[in-house]
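K.L.:
sequence first, predicted coordinates after that:
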Amino acid sequence: METRVTATQHRQTEPARATLGGDTQSRKEQVALALFILVPFAAVLAAVPVAWGGWLGWTDVAIAVFMYFLTCGGVTVGYHRYFTHKSFKPNRPVKIALAIIGSMAVQGPLVRWVADHRKHHKFSDRDGDPHSPWKYGESIPALWKGMWHAHIGWLFDEEQTPQHKYAPDLMKDRDLIWVSKTFWLWVLLSLALPAVIGGLVTWSWQGAATAFFWGSLVRVGLLHHVTWSINSICHTIGERPFLSRDKSANVWWLAIPSMGESWHNLHHADPTCARHGVLPGQLDASARIIWLLEKAGWVSDVRWPVKERIEARLAA
């Protein structure tokens, strides 16, 4: 006997949509995205005159630095090394914390971010890569255009990466669906927290305002462009000591602000490795955080570098 499946039953068998948007970006989403890029960037441009005018104190510096590295770690350790590449296994509280802190970096809902990055690895620097700087060719004009696309332009592509195809594991996890759906809550928390801390520490509205400027706007703007530089700069210039099928490269001067993500060549040569800076002198703060979490017993099955595996990937 033939079994008929109704539309309602079919929808019930599909995983719930895990972000605020679908596989096509709406005009409203593009406008919101532009605001969340332009406003923090304007704050970065205004940072020098604002500081020169005396609107920067040690409380602001401490809050901004703390929030920067907290949310940067949420992206590098959480969004990237765990949720995208499964470099380790966390317990449930750490998993949820990493998802929330990564969301506070204001770089998009978790599931969408992971889907984009997995597609990037599948097609790295080839047709299908969402953000390759080599998209338009290898001439100087084409490369400048490609770097702009890799840095920011790709974010406004109307066609989004299919989440069901590239992140089906995340879409089966109710915790991660909840965090992804409530992305705007974590954005508001991320923007409000510096002001609240600054106001309480200084007990003044001015302290809240300057902490918001430095710890929210400037911090988000800087983190945006450091993260996007991995897409644009680290696929264009730098050293390539390891064999990979793309143009991923190491850029040493981005290592500290990116918490080790700019050792990008090894990452593309061995994507699931929990440490990206594997050569002597390569600082990798994200790997150190994973190491501390492992020592605390909160994560397990960490995929640390294996000497033979690393040596096999070294270029001749």
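P.N.:
Done, it's in.
K.L.:
only C-alpha atoms for contact and neighbour calcs from this point on.
P.N.:
Fine.
K.L.:
residue 228 and residue 152 touch, don't they?
P.N.:
Yes. Here residue 228 reaches residue 152: they are 7.2 Å apart, a contact under Cα atoms under 8 Å.
K.L.:
quick one: contacts for the closest residue to residue 299 other than its chain neighbours?
P.N.:
Once flanking residues are discounted, residue 299 sits nearest to residue 90: 4.0 Å by Cα to Cα, 6 or more residues apart in numbering. By Cα atoms under 8 Å, 6 or more residues apart in numbering, residue 90 lies in contact with 298, 299, 300.
K.L.:
how many other residues sit next to the last one?
P.N.:
Applying other Cα atoms under 10 Å, we find 17 residues neighbouring residue 300.
K.L.:
that one: what's it in contact with?
P.N.:
Counting by Cα under 8 Å, 6+ apart, residue 300 touches 88, 89, 90, 294.
K.L.:
which of the contacts of residue 90 fall within helices?
P.N.:
Among the contacts of residue 90, DSSP state H puts none in helices.
K.L.:
show me where the stretch 201-316 of the chain has strands.
P.N.:
According to DSSP state E, counting those that start in this stretch, the stretch 201-316 of the chain carries its strands in the segments 299-300.
K.L.:
let's bring in a second model and compare:
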Amino acid sequence: MSATQTAEETEHSGGTRRPKPIISGRTSLPEHITVKIFVLAPLLAIAVAVPFAWGWGLSWVDIALGAAFFVVSGLGVTAGYHRLFTHGSYKANRPLRIALAIAGSFSAQGPVTTWVADHRRHHAFSDRAGDPHSPWLFGTSPAALAKGFWHAHMGWLFEREITNVDRFAPDLAQDRDIRTVDRLFPLWVVASFLLPAVLGGLITWSVWGGVTALFWAGLVRIGLLHHVTWSVNSICHMLGERPFTSRDKAANFWPLAIFSFGEAWHNLHHADPTCARHGVLRGQIDISARLIWIFEKLGWATKVRWPTASRLTRLTARA
């Protein structure tokens, strides 16, 4: 049984065991300011990207480095933070677990344990009170939905509530390797910015090559990845198709499928959260699932929870 399932059973089983609080405290002012910087700085970089690139400041080296780091950090979030650590869709050997945790940290979306706790809480209360980033918490009027979209997309990141790790991610809090990766999170973020700059400088053999790589493969790449991830929280709970039954409004939004590495096939994910593949219908490309398949073939991943025809039929029949 996954940690997500445990949280949901606690909420809905009617048992006598009292669940632990959802919130464990509030972020300190320095932590709150740091979050704002890492949310707003990449966004500002995206805003100035077009004039910066207009005739200068962008090279094929920047594009290649940006794409490479986008893929590594993005798959670290999707195949690592999400499908492995949050939902236990497969088991990974120790080197792969550590590598995926570090790769996900390169996205600057928070330490593994914090990210997982927030996401398990999202599934336990999806689109209901207690969900940290549902767009449906304020009503269904145009004004309420506009407010909800902002909240789901990035507004929730400016709130100071801390999801209770002891309730939603006790397994990771007790994992020595993950605790070490979490403790070194600032180092991984710094490396996520500096490695592209160093590589850009060495490849072009110029300081300017390092500066532009820092901008494009560092700031802009992280900003784009942030908004792809947050769009799954916002757009994929508002727009799209719902071929499978879920307890919430999670939907498939195909324009995001490639850039989100398959996460935008969100309806099946909420219908069957521990499934290792989200894009299960014909034509639904799921890059994260293909990567997990490769890990399995190499012997690095085991006990992969692939979808079965009977399971999909049951989920479709209830839709």
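P.N.:
Now that the structure is in, tell me what you want to look at. None of these values were measured; they are calculated from a predicted model.
K.L.:
ok so, going back, how near is the equivalent of the residue nearest to residue 299 of the first structure over in the second structure to residue 296 of the second structure?
P.N.:
Per TM-score structural alignment, the equivalent position to residue 90 of the first structure in the second structure is residue 92. Going from residue 92 of the second structure to residue 296 of the second structure by Cα to Cα, to the nearest Å gives 9 Å.
K.L.:
same thing with residue 114 of the second structure?
P.N.:
To residue 296 of the second structure, residue 114 of the second structure is 27 Å away according to Cα to Cα.
K.L.:
burial count for residue 13 of the first structure?
P.N.:
Neighbour number of residue 13 of the first structure under other Cα under 10 Å is 8.
K.L.:
tell me which stretches of the stretch 151-300 of the second structure form helices.
P.N.:
165-168, 170-173, 176-183, 185-204, 207-213, 221-234, 266-271, 287-297 (DSSP state H, counting those that start in this stretch).
K.L.:
got these as TSV, with mean neighbour count and distance to residue 54 of the second structure columns?
P.N.:
Converted to TSV, the helices of the stretch 151-300 of the second structure look like this (neighbours: other Cα atoms under 10 Å; distance: least, Cα to Cα, whole Å):
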stretch	mean neighbour count	distance to residue 54 of the second structure
helix 165-168	22	45
helix 170-173	16	45
helix 176-183	16	39
helix 185-204	19	20
helix 207-213	21	13
helix 221-234	22	18
helix 266-271	25	36
helix 287-297	18	32
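K.L.:
and the strands in the stretch 1-150 of the second structure?
P.N.:
Counting by DSSP E, counting those that start in this stretch, the strands of the stretch 1-150 of the second structure are 23-26, 91-92.
K.L.:
just name the most buried of these.
P.N.:
Highest mean neighbour count among the strands of the stretch 1-150 of the second structure (mean count of other Cα atoms under 10 Å): strand 91-92, with a mean of 20.
K.L.:
who's in contact with the closest residue to residue 84 of the first structure other than its chain neighbours?
P.N.:
Closest residue to residue 84 of the first structure apart from its sequence neighbours, by Cα to Cα, 6+ apart: residue 114 at 5.3 Å. By Cα under 8 Å, 6+ apart, residue 114 of the first structure lies in contact with 79, 80, 83, 84, 166, 167.
K.L.:
close enough to count as contact, the last one and residue 115?
P.N.:
Meaning residue 167 of the first structure. Yes. Using Cα under 8 Å, residue 167 of the first structure makes contact with residue 115 at a distance of 5.3 Å.
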